[in-house]
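J.: Okay, sequence plus prediction incoming.
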Amino acid sequence: MITGTTPAGHRVSPIFLGIVAVTSVSGWAVWAGFAEQPGFAVFLFVTAAWIASLCLHEYAHARTALHSGDITVGAKGYLTLNPFAYTHALLSIVLPVLFVIMGGIGLPGGAVFIERGRIRGRWRHSLISAAGPLTNVLFAVVCTAPFWLDALDGVPPAFRNALAFLALLQVTAAILNFLPVPGLDGYGVIEPWLSHSARRAVEPFAPFGLIAVFALLWVPELNRAFFDAVYAILRGLGVHGFWTDCGLDAYRFWQGANPVCEVAG
């Protein structure tokens, strides 16, 4: 019987709605200049928006898997956008936020477990893996819309800088997720096209892929090359590196305000 109600496993979680509410309220506080030093509001705004994007990233994986044949994702809570449904809270929320604080890098967080045996066709498997980082690409396009549309008139500098920094996180997340490294989505895109022996050989390294990428980013030369590419993409979208850097400075409000950013506005 059709009741017209949404199954419990498909309803949007109140936790996600709370995250959206924090994003909205803190974004308004940054825009309105609620405080003389907007750093804490910027921190809340960027962190909440970043967690929301993590939820949407994993939701995209799950929704694509659902339409590809894995009907178990609803019962697992993956369609509720609840960040706690994606593996472990430490992986889903704490570590990604710590990565942002430590290095201004949008590394991937939680994960959804897809029952791949239910899915037929290599293209479907690849699309499921690609759906997450493509969500980060879409998020980056939305965040940078005021910049590439040249619609910054009237946008307060603090909000502009916060949005620029949030865009940087989305761009870094998209690039890193698309790397063909075991354990990341980029490898999931190409894995269905590899031979069985190649997949078996790579499988033991999957748990360490993310750790290896994070470690490599601490190598100065690789870090510089990576961020050169990130800033080049942002410039192509109309986002100046100065705005992004000031957004990061405001996000790390505990370090004190950057006088250069305050003067430049």
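T.: Received, thanks. Numbers count the residues shown, from 1 in each chain.
J.: going forward, measure contacts and count neighbours with C-alpha atoms only.
T.: Noted.
J.: What helices and strands are in contact with the helix or strand encompassing Phe45?
T.: Take DSSP states H and E as the rule and Phe45 turns out to sit in helix 39-68. On a contact count with 3 or more C-alpha pairs under 8 Å, 6 or more residues apart in numbering; DSSP states H and E, helix 39-68 meets helix 14-32, helix 122-148, helix 157-177, helix 241-251.
J.: quick one: the shortest one to helix 39-68, angle?
T.: On the basis of axes from the mean of the first three to the mean of the last three C-alpha atoms, to 10 degrees, helix 241-251 is oriented at 100 degrees to helix 39-68.
J.: next one: the third one
T.: Relative orientation of helix 157-177 versus helix 39-68 (the same axes, to 10 degrees): 40 degrees.
J.: continuing past helix 157-177, what's the next helix or strand?
T.: Assignment by DSSP H and E places the next element after helix 157-177 at helix 185-190.
J.: one more structure, for comparison:
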Amino acid sequence: MTSAVAPKREHRRPSPVFLGLVAVLAVSGWAVWTDFARATGVAVFLFVVSGWIVSLCLHEYAHARTALHGGDHTVAAKGYLTLNPLRYTHALLSIVLPVLFVILGGIGLPGGAVFVERDRIRGRLRHSLVSAAGPLTNVVFALALTAPWWLGTVDTMPAPFRFALAFLALLQVTAAILNLLPVPGLDGYGVIEPWLSPSARRQAEPFAPFGLLIVFACLWIPGIGAVFWDVVDAVLGMLGVGQGETYYGLEYFRFWDGDPQAGLVPVTLGR
């Protein structure tokens, strides 16, 4: 077991991988805003994908940082505080699948994972906070992305950038909602797990590896998918973002499907 020592400075420093992602996000955002080289669709794709991966890094960083303050100092030596997505427990689950879900269905499903040594953390409330920290980061990210709408400054933005921002906000809302579901393997279950009886935890444990797949499969059921998207649209609506804006954001993102200006509204998972 890794010894519990105070994090070193290099364990806290943002990794070059994360800084590179932020650079891609900034440059692609500028390209969308200015319509650089008239490659708006490609720029929107890079902007959304890099922004989505950055949010995954921040999500997992929040888990690790909360665990650090809860008593698990091993998260630092594992590299979780460097915001490097390659440090997560499984690269496929951390990066590839979440991006694939966005491309295929326009939905932000939970991604990366950090291994927290729970035996080092004392108190049920601390355990719950470690699990809740990730989805709350998505909530904060969604609020930041939708700030131009609820501050009344969105009309100053070029339309493609506005749509890209709306679609990226949609991904954060879907990720927050799905992560908070009390399904074994997801953060929502991690919030309530410390408060369950030992027998209930034992019964739920076998389902944890399949929780994400079960949720994904359920979203293909028309009734469940429709309710889910109604909730997502309602949340975004309260923040001022319209359905048309997220639709066109997805259309720009999937630039290979055709011209976003053609007026065709894409079909997203469960809608």
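T.: That came in fine, so what should we check first? Note that this is a predicted model, so its numbers are computed, not measured.
J.: Just the buried residues of the helix holding Phe45 of structure 1, please?
T.: If you call a residue buried by 16 or more other C-alpha atoms under 10 Å, then helix 39-68 of structure 1 has these buried ones: 39-66, 68.
J.: what's the mean deviation for that helix versus structure 2?
T.: Following superposition, helix 39-68 of structure 1 is found to deviate from structure 2 by 0.2 Å on average (mean C-alpha distance after the TM-score superposition for structure 1).
J.: and that helix, how far from the chain's centre?
T.: Distance of helix 39-68 of structure 1 from its chain centroid, counting by C-alpha atoms, centre = their mean, to the nearest Å, is 6 Å.
J.: what range in structure 2 does that helix sit on?
T.: Helix 39-68 of structure 1 lines up with residues 41-70 of structure 2 when matched by TM-score structural alignment.
J.: Tell me how many other residues surround the residue in structure 2 that Arg118 of structure 1 lines up against.
T.: Arg118 of structure 1 maps onto Arg120 in structure 2, with residues paired by TM-score structural alignment. Neighbour count for Arg120 of structure 2, taken as other C-alpha atoms under 10 Å: 14.
J.: quick revisit: which residues are contacting the next helix or strand after the helix holding Phe45 of structure 1?
T.: Moving toward the C-terminus from helix 39-68 of structure 1, the next helix or strand (DSSP H and E) is helix 89. Under the criterion C-alpha atoms under 8 Å, 6 or more residues apart in numbering, residues Pro83, Gly110 lie in contact with helix 89 of structure 1.
J.: who touches Gly74 of structure 1 in this structure?
T.: Contacts of Gly74 of structure 1 by C-alpha under 8 Å, 6+ apart are Gly9, His10, Leu66.
J.: would you list those residues in TSV and tack on distance to Glu262 of structure 1?
T.: Converted to TSV, these look like this (distance: C-alpha to C-alpha, whole Å):
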residue	distance to Glu262 of structure 1
Gly9	47
His10	45
Leu66	48
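J.: Which of these are conserved in structure 2?
T.: Counting by both residues aligned by TM-score structural alignment, their matches' C-alpha atoms under 8 Å, the contacts of Gly74 of structure 1 that remain in contact in structure 2 are Gly9, His10, Leu66.
J.: Hmm, the last one is touching Val73, no?
T.: Yes: distance between Leu66 of structure 1 and Val73: 6.5 Å, which falls inside the contact criterion (C-alpha atoms under 8 Å).
J.: So what's the residue count around the aligned residue in structure 2 for Val171 of structure 1?
T.: Using TM-score structural alignment as the criterion, Val171 of structure 1 maps onto Val173 of structure 2. Neighbouring residues of Val173 of structure 2 were enumerated by other C-alpha under 10 Å; the total is 26.
J.: which position in structure 2 aligns with Val97 of structure 1?
T.: Aligning on TM-score structural alignment places Val97 of structure 1 opposite Val99 in structure 2.
J.: and Leu100 of structure 2, how far is that from Ala234 of structure 2?
T.: 25 Å (C-alpha to C-alpha, to the nearest Å).
J.: Check the secondary structure at Leu100 of structure 2 for me.
T.: Following DSSP: H, G, I helix; E, B strand; the rest coil, Leu100 of structure 2 is assigned to helix.
J.: Against structure 1, what's the mean shift for the helix or strand hosting Leu104 of structure 2, could you check?
T.: Using DSSP H and E, Leu104 of structure 2 sits in helix 97-105. With mean C-alpha distance after the TM-score superposition for structure 1, helix 97-105 of structure 2 departs from structure 1 by a mean of 0.4 Å once superposed.
J.: got a list of contacts for that helix?
T.: By C-alpha under 8 Å, 6+ apart, the residues outside helix 97-105 of structure 2 that reach it are Val49, Trp52, Ile53, Ile107, Gly108, Leu109, Pro110, Gly111, Leu171, Arg254, Thr268, Leu269.
J.: and with 10 Å instead?
T.: Defining contact as C-alpha atoms under 10 Å, 6 or more residues apart in numbering, one finds that helix 97-105 of structure 2 is touched by 45, 48-50, 52-53, 56, 91-93, 106-112, 168, 171, 175, 216, 250, 253-254, 266-271.
J.: For PyMOL, what selects the buried ones among those?
T.: Buried members of the contacts of helix 97-105 of structure 2, defined by 16+ other C-alpha under 10 Å, are picked up in PyMOL with:
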select buried, resi 45+48+49+50+52+53+56+106+107+108+109+110+111+112+168+171+175+216+250+253+254+266+269+270+271
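J.: Setting aside sequence neighbours, what's the nearest residue to Val24 of structure 2?
T.: Excluding its sequence neighbours, the residue lying closest to Val24 of structure 2 (C-alpha to C-alpha, 6 or more residues apart in numbering) is Ser50, at 6.5 Å.
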